[in-house]
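1. Return atomic coordinates for the entry below.
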Amino acid sequence: MKSIEVVAGIIFFKNQILCVQRPESKHQYISKKFEFPGGKVEPEETKIEALQRELLEELNIIPAIKSLYLTVEHTYPDFKVTMHGFLCEVDSKALSLREHISQEWLKPEELNQLDWAAADIPIVQKLQSNH
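-> Modelled structure (predicted):
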């Protein structure tokens, strides 16, 4: 089974967190699910460099990346993912959705209103338990 290493941005604007919705996929378990934006770490990159690149590519933003928040290991039906979630801050909600189909800015206690990708759920739970 393939293993991939990814980074995700837990992007705060004041007390709200950016949640983005994946497009439709042939894989039902991730199709149209919400996630924290990010993507794969390339071989020559650090985790921070990968997150900066992915957030610029996907959302056209350059947030302040603060610290590693949680690393999640999850096994989907056809691959394993190790996801490093980083706390980030932006000073504006302005962004461009280049790969996702929608966005929500929610307070931590509101996050469970969304249908999250399984690998993102431990981050959602930790964010909610800290508020």
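
2. Please make it C-alpha for all contacts and neighbour counts, starting now.
-> OK.

3. And the helix ranked longest in the chain, what does it pack against?
-> Longest helix in the chain, counting residues (DSSP state H): helix 47-59. On a contact count with 3 or more C-alpha pairs under 8 Å, 6 or more residues apart in numbering; DSSP states H and E, helix 47-59 meets strand 2-13, strand 38-40.

4. Now render those as TSV, adding mean neighbour count.
-> Shown next, in TSV, are the helices and strands packed on helix 47-59 (neighbours: other C-alpha atoms under 10 Å):
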stretch	mean neighbour count
strand 2-13	20
strand 38-40	21
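
5. which one of the ones you listed lies closest to residue 126?
-> strand 2-13 (11.7 Å; C-alpha to C-alpha).

6. re earlier: with residue 116 as the reference, name the closest of the helices and strands packed on helix 47-59.
-> Nearest to residue 116, of the helices and strands packed on helix 47-59 and by C-alpha to C-alpha, is strand 2-13 at 13.6 Å.

7. contact partners of the closest one?
-> 17-18, 36-41, 47, 50-51, 55, 63, 78-93 (C-alpha atoms under 8 Å, 6 or more residues apart in numbering).

8. Just the buried ones from these, in ChimeraX syntax?
-> In ChimeraX, selecting the buried portion of the contacts of strand 2-13, with burial taken from 16 or more other C-alpha atoms under 10 Å, looks like this:
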select :17,18,36,37,38,39,40,41,47,50,51,55,63,80,81,82,83,84,85,86,87,88,89,90
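
9. To compare against the first, here's the next sequence to fold:
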Amino acid sequence: MKHIEVVAAIIVKDDKYLCVQRPWNKYNYISEKFEFPGGKIEHEEPKIDAIKREILEELKIDINVIEESVTVNHEYPDFKMTMYSFICDANDYNFELTEHIDYKWLKKEELDTLDWAAADIPIVEKLMEK
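-> Below is the predicted model of the structure:
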């Protein structure tokens, strides 16, 4: 089974977290689910470089990485993944959705109201503990 390494940005603004919704996907288990933005790490790319690159590509904003957060190992039916998440902020929050269909800014106690991709749920749970 294919294994991928990905990064996810937990972008914080005024005690709210940016949650983005995936578009339709051939894999129904991630289709139109919410997630923290991010993507695949390129070969030998440092994780910090990967998260900054992915967010610039997906949202057209520069982020500041504050700290590494939860690392999630998850197995979907068609692939395995390791996801490294990072708490981030930005100097400018005027972003543009280039790969997602919707977004929400939610307080931590509201995070469990969304239909999350399974791999993102451990991150949601950790944030809600704080």
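
10. care to give me the TM-score?
-> Here the superposed chains carry a TM-score of 0.98, computed using TM-score structural alignment, normalised by the length of structure 2; 130 aligned residues with a C-alpha RMSD of 0.8 Å.

11. coming back round to it: now the helices and strands packed on helix 47-59 of structure 1 in JSON lines, with distance to residue 124 of structure 1?
-> Formatted as JSON lines, those follow (distance: least, C-alpha to C-alpha, whole Å):
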{"stretch": "strand 2-13", "distance to residue 124 of structure 1": "10"}
{"stretch": "strand 38-40", "distance to residue 124 of structure 1": "15"}
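
12. Between these, which one is closest to residue 74 of structure 1.
-> Once those are compared by C-alpha to C-alpha, strand 2-13 is nearest, at 9.8 Å.

13. Read off where whichever helix or strand comes after the closest one ends up in structure 2.
-> Going down the chain from strand 2-13 of structure 1, the next helix or strand is strand 16-21, by DSSP states H and E. Aligned using TM-score structural alignment, strand 16-21 of structure 1 spans residues 16-21 in structure 2.

14. how close does that stretch sit to structure 1?
-> When structure 1 is superposed, stretch 16-21 of structure 2 averages 0.3 Å from its matched positions, counting by mean C-alpha distance after the TM-score superposition for structure 1.

15. got a list of contacts for that stretch?
-> Under C-alpha under 8 Å, 6+ apart, the answer for stretch 16-21 of structure 2 is 10-12, 32-37, 100-108.

16. Just the ones of those residues in strands?
-> Among the contacts of stretch 16-21 of structure 2, the members found in strands (DSSP state E) are 10-12, 34-35, 102-107.

17. Between the residues you listed, which sits nearest residue 116 of structure 2?
-> Nearest member of those to residue 116 of structure 2, counting by C-alpha to C-alpha, is residue 34, at 4.5 Å.

18. for that closest one, what are its contacts?
-> Contacts of residue 34 of structure 2 (C-alpha under 8 Å, 6+ apart): 19-22, 114-117.

19. I'd like the residues you listed as a markdown table, with neighbour count and distance to residue 124 of structure 2 appended.
-> As requested, these are exported to a markdown table (neighbours: other C-alpha atoms under 10 Å; distance: C-alpha to C-alpha, whole Å):
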| residue | neighbour count | distance to residue 124 of structure 2 |
| --- | --- | --- |
| 19 | 21 | 10 |
| 20 | 22 | 13 |
| 21 | 24 | 14 |
| 22 | 21 | 16 |
| 114 | 14 | 10 |
| 115 | 14 | 11 |
| 116 | 22 | 9 |
| 117 | 17 | 10 |
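
20. Mind picking the one among those residues that's closest to residue 68 of structure 2?
-> So of the contacts of residue 34 of structure 2, ranked by how close each gets to residue 68 of structure 2 (C-alpha to C-alpha), first place is residue 19, at 17.7 Å.

21. burial measure for the nearest residue to residue 78 of structure 1 once chain neighbours are set aside, as a count.
-> Nearest non-adjacent residue to residue 78 of structure 1, counting by C-alpha to C-alpha, 6 or more residues apart in numbering: residue 1, 6.5 Å away. Residue neighbour count, defined by other C-alpha atoms under 10 Å, stands at 9 for residue 1 of structure 1.
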